[in-house]
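*Asks:* Could you look at this predicted model? Sequence included:
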Amino acid sequence: MTLLVFYGGLSGLTYLITVYILRYRRVRSIVEKHPPSQGTDGKSASDYRMTPAEAQRIIWTSSLYDHPMLVEKSLEFALFKTYGIESISKLLLSTGQLSKGINASRRYVDTAILIQTWVHVPITGPGSGNEEPPRGADPRGAIAVARTNWLHSKYTIVGQLASNDDYLYTLSLFILEPAKWIEKYEWRSLTPLERQAYFVFWSEIGRRMGINNIPETIEDLVEWCEEYERINMVPSQTSKTVAELTTALLLYHVPPFARGFGKQAVAALCPERLNRAIMVPEPPIWVVKSIDGVLNLRKLFIRHLCLPRFSPQCFVPFDTTGLGTPGVCPIGVSVCPISSKENSNGVVYRLHPSYANNDPWYMPSPSGLGKIAAEVLAAFRMRNPKAAPGPQFRHDGYRTEELGPTSFEKSGRKEVLANAEAMYGGKITGPWAF
């Protein structure tokens, strides 16, 4: 018995040491590969210099491996935070894309796909540090930015114009919120190198979207963002309406009996200034403590007991390099590729998200055990039976250049392609050409 306890304890200790060594291996590696500028101590984000392409690869350590869930949620709440700005909420409400459930859920998923594609498809072209895209380089990132630019231009044409400061504020949240969430809730904080990488990469995305007056350092951006919020994040009925519509999407998978608590949990995750702006009462202290307690337990569990992730976790298909290679079918591709942008039947390649955020937009129809599981969940009211993958949710998948409102699906192709190729750094060919 004593021997059994000894070997059990030794095995447990060995496992804990293994977790510690492996869990920090990836972040140590990127820090070693990117030393701070000469004459600096590396303690400040501004001590590091890098190209946007290098910055993106550094970001992947946290967004794909170390903190994928928190990075995704921080970006979702970054968008939610913009609803505390009346001018932004007024614009969103005027589009009509939030007032109807199926429109709102599609906009939510389309936005997630576009953002995840910007972040996780290698950036190329002028200003990226990877000026000449290698042969066969994935163009989806450039297409996603170009599609976003085109969609924004449609609302500019009809007079629904967001100011440069509104766009800059949204961009600043994409840079700053992941670090805040990771600092508070994850098993490790971002290093100064990683914080600078978020700033450099997203600043380049901002330039590609035509956003002007981006501060030159992350420290200046923090000051600008704080001043903008102080002036513009004030109580507004419009902000309250948009926040309520979006909260319903955030709580999509929460059973009806728990949604009251879910709304309080959302409020607990929001800063006090935002709750005032969207006219939401501060949640009870026990809710705040409960949320913090659960997330802190998760932090400790992952840090000490979980081996690191060995494959990337991403909402959109991360690697489609197998496209065009006979016999290779990347996960998430609905049509097995042969050699070009269409298969022998003339069907274009489409992609599926890795999972459903709310309504199952672009998810394939389940079969076998997946279909049985869906029926069981619906029977126990854990899932809306009307929200099953099918034609109404485009179960054949998505194309990046078609994302957006239904009325715009087939519009803007020439403009999007021209803008995408300019950012990509060359002609777009292969399965994602259009």
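*Replies:* Right, received. Where do you want to start? Residues are numbered from 1 along each chain as shown.

*Asks:* use CA for all of it now, contacts and neighbours both
*Replies:* Noted.

*Asks:* Just the buried positions in stretch 239-250, please.
*Replies:* By 16 or more other CA atoms under 10 Å, the buried positions in stretch 239-250 come out as 239-243, 245-250.

*Asks:* could the residues you listed go into a markdown table alongside distance to Arg273 and secondary structure?
*Replies:* As requested, the buried residues of stretch 239-250 are exported to a markdown table (distance: CA to CA, whole Å; DSSP: H, G, I helix; E, B strand; the rest coil):
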| residue | distance to Arg273 | secondary structure |
| --- | --- | --- |
| Ser239 | 13 | helix |
| Lys240 | 13 | helix |
| Thr241 | 17 | helix |
| Val242 | 16 | helix |
| Ala243 | 14 | helix |
| Leu245 | 19 | helix |
| Thr246 | 18 | helix |
| Thr247 | 17 | helix |
| Ala248 | 21 | helix |
| Leu249 | 22 | helix |
| Leu250 | 20 | helix |
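
*Asks:* Against that first model, consider the following:
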Amino acid sequence: MKRFDFRDEIHRLDAEADCVRIMQILNSHEFPWDMGRALGIALYRTYAVPSIGGLLGRTDEFTGSTQKRYDDTALILGSMMRHGFEPGQGRDSLRRMNQMHRSYDISNDDYRYVLSTFVVMPVRWLNDYGYGWRTLSEHEIAAITHYYRRLGKYMGIKDIPETYEQFRDLLDAYEREHFAYTEGGRAVSDSTLDLMVTFYPPRVAGLARKFSMAILDESLIETFRYEPPSRAWRRTADTALRLRAKVVRRMKPREEPLWADNNPNIRSYPEGYDVNRIGTFPAGCPVAHDVDPVGHADLYGGDAGASGDGAEAAGSSKGAPDGAPVEASADGRA
């Protein structure tokens, strides 16, 4: 296999109809390490929004069980990407994610913002910052946009941006308006950075922490009230990531896909896991919701409710542990 064969395969595919396959190639073959870093930063950014960081701080899930929350997030998102949204593990992951989200009163604006970070940050990491061994094409950026638009639809998010540029503008405007310090957001940020350090040998833990801080932009440093990294550390981190990109460009393509399951930093499930049993299981859903994306006719067809798959998607608790909240019913209530 030649270095650009996967790129060529992507450009033979349709950016919208084949967006799942394109994302599978980008995330498991072309840029597995980079996509992991970019999406990690995407999620990290959300802690700087008080309504998000404060909620995560109050639940204590991202401070008291940081490793498990990291693992659960990576596995659920990775499972959807690996298996798509058809019946099976991918759809189970979507259902599990929606169950968790519906247990909290999360605004549509916050949902749209989080979705925008998933779309924009990989493009910024690879293209704008120059950390990719090659840049993403407009065709690939369109596929990323279509993939997350589809995911957003299945999550029941309203008024989803239609283009990458709209997602980018939404992200920038939302951060300008909403980024602010909260004790909960800072606590979640500290716990996340502490976890990142454990991914490296103890002897370089201090350097790893400085490196991690050096790749955070000024808006995050200011919002979380961290001491700004020195210009020397900024230059060192930037140079190291650009040099890595040059080295990777000369490497053979990754023929075997690398999925989240293979990530050695995911440590909570050494004996394997059932996607229906990971994540959080709050005691109940305190709010009503006006859409059931997993059982929605647009996803499974107009007769979905009459079929076995549609019936399970709309309200079954099959595979969930005793006491776990079932998926929302047809009227959109938990």
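*Replies:* Alright, I've got the coordinates. In this text, all values refer to a predicted model and were calculated from it rather than measured experimentally.

*Asks:* Make CSV out of the buried residues of stretch 239-250 of structure 1 and add distance to Thr51 of structure 1.
*Replies:* Output for those, formatted as CSV (distance: CA to CA, whole Å):
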residue, distance to Thr51 of structure 1
Ser239, 37
Lys240, 39
Thr241, 40
Val242, 37
Ala243, 36
Leu245, 38
Thr246, 35
Thr247, 37
Ala248, 39
Leu249, 36
Leu250, 34
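
*Asks:* ok, so of those residues, who is nearest Tyr15 of structure 1?
*Replies:* Nearest to Tyr15 of structure 1 among those: Leu250, at 36.6 Å, using CA to CA.

*Asks:* if I look at Ser51 of structure 2, how far off is Arg176 of structure 2?
*Replies:* Distance, Ser51 of structure 2 to Arg176 of structure 2, using CA to CA, to the nearest Å: 15 Å.

*Asks:* more neighbours, the two?
*Replies:* Between Ser51 of structure 2 and Arg176, Ser51 has the larger neighbour count (other CA atoms under 10 Å), namely 19 against 11.

*Asks:* Need the counterpart of that one in structure 1.
*Replies:* Aligning on TM-score structural alignment places Ser51 of structure 2 opposite Ser87 in structure 1.

*Asks:* pretty sure its match contacts Leu161?
*Replies:* No: taking contacts as CA atoms under 8 Å, Ser87 of structure 1 lies outside contact range of Leu161: 9.5 Å.

*Asks:* ranges for the helices of the stretch 151-300 of structure 1?
*Replies:* Taking DSSP state H, counting those that start in this stretch as the test, the helices found in the stretch 151-300 of structure 1 are 164-185, 192-208, 218-232, 237-250, 259-269, 272-277, 285-305.

*Asks:* can you list the ones you listed in JSON lines and add distance to Val416 of structure 1?
*Replies:* Shown next, in JSON lines, are the helices of the stretch 151-300 of structure 1 (distance: least, CA to CA, whole Å):
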{"stretch": "helix 164-185", "distance to Val416 of structure 1": "20"}
{"stretch": "helix 192-208", "distance to Val416 of structure 1": "13"}
{"stretch": "helix 218-232", "distance to Val416 of structure 1": "30"}
{"stretch": "helix 237-250", "distance to Val416 of structure 1": "28"}
{"stretch": "helix 259-269", "distance to Val416 of structure 1": "36"}
{"stretch": "helix 272-277", "distance to Val416 of structure 1": "35"}
{"stretch": "helix 285-305", "distance to Val416 of structure 1": "41"}
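
*Asks:* Tell me which of those helices is the most buried.
*Replies:* By mean neighbour count, with neighbours taken as mean count of other CA atoms under 10 Å, helix 192-208 ranks first of those at a mean of 22.

*Asks:* once aligned to structure 2, how far is that helix on average?
*Replies:* Helix 192-208 of structure 1, aligned to structure 2 and superposed, deviates on average by 0.6 Å (mean CA distance after the TM-score superposition for structure 1).

*Asks:* helices or strands next to that helix in the packing?
*Replies:* helix 52-60, helix 164-185 (3 or more CA pairs under 8 Å, 6 or more residues apart in numbering; DSSP states H and E).

*Asks:* and it, which stretch of structure 2?
*Replies:* On structure 2, the counterpart of helix 192-208 of structure 1 by TM-score structural alignment is residues 138-154.

*Asks:* ok, residues contacting the matching stretch?
*Replies:* Stretch 138-154 of structure 2 has contacts (CA atoms under 8 Å, 6 or more residues apart in numbering) with 10-11, 15-16, 18-20, 22-23, 94, 112, 115, 118-119, 123, 160-164, 293-294, 296, 299.

*Asks:* Buried among those residues? Need that as a selection in PyMOL.
*Replies:* Those of the contacts of stretch 138-154 of structure 2 that count as buried under 16+ other CA under 10 Å are selected in PyMOL with:
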select buried, resi 10+15+16+19+20+22+23+94+112+115+118+119+123+160+161+164+293+294+296+299
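
*Asks:* Please, which helix or strand holds the residue sitting nearest the centre point of structure 2?
*Replies:* Centrality entry for structure 2: nearest residue to the mean C-alpha point is Leu39, 5.3 Å, by CA atoms, centre = their mean. Using DSSP states H and E, Leu39 of structure 2 falls within helix 32-46.

*Asks:* Average offset of that helix relative to structure 1?
*Replies:* Mean deviation of helix 32-46 of structure 2 from its aligned counterpart in structure 1 after superposition (mean CA distance after the TM-score superposition for structure 1): 0.9 Å.

*Asks:* Report all helices and strands that that helix contacts.
*Replies:* helix 108-123.

*Asks:* Does anything pack onto the helix it packs on? Which helices or strands?
*Replies:* Right, helix 108-123 of structure 2 is packed against helix 32-46, helix 138-154, helix 164-178 by 3+ CA pairs under 8 Å, 6+ apart.

*Asks:* That one maps to which residues in structure 1?
*Replies:* The aligned range for helix 108-123 of structure 2 in structure 1 is 164-179, by TM-score structural alignment.

*Asks:* what's the average distance of that stretch to structure 2?
*Replies:* Looks like 0.8 Å for stretch 164-179 of structure 1 (mean CA distance after the TM-score superposition for structure 1).

*Asks:* Relative to the whole chain's centre, how far out is that stretch?
*Replies:* Taking the mean of its C-alpha atoms, stretch 164-179 of structure 1 sits 13 Å from the chain's own mean (CA atoms, centre = their mean, to the nearest Å).

*Asks:* Stretch 32-41 of structure 2 now?
*Replies:* What separates the centre of stretch 32-41 of structure 2 from the centre of its chain is 9 Å, taken as CA atoms, centre = their mean.
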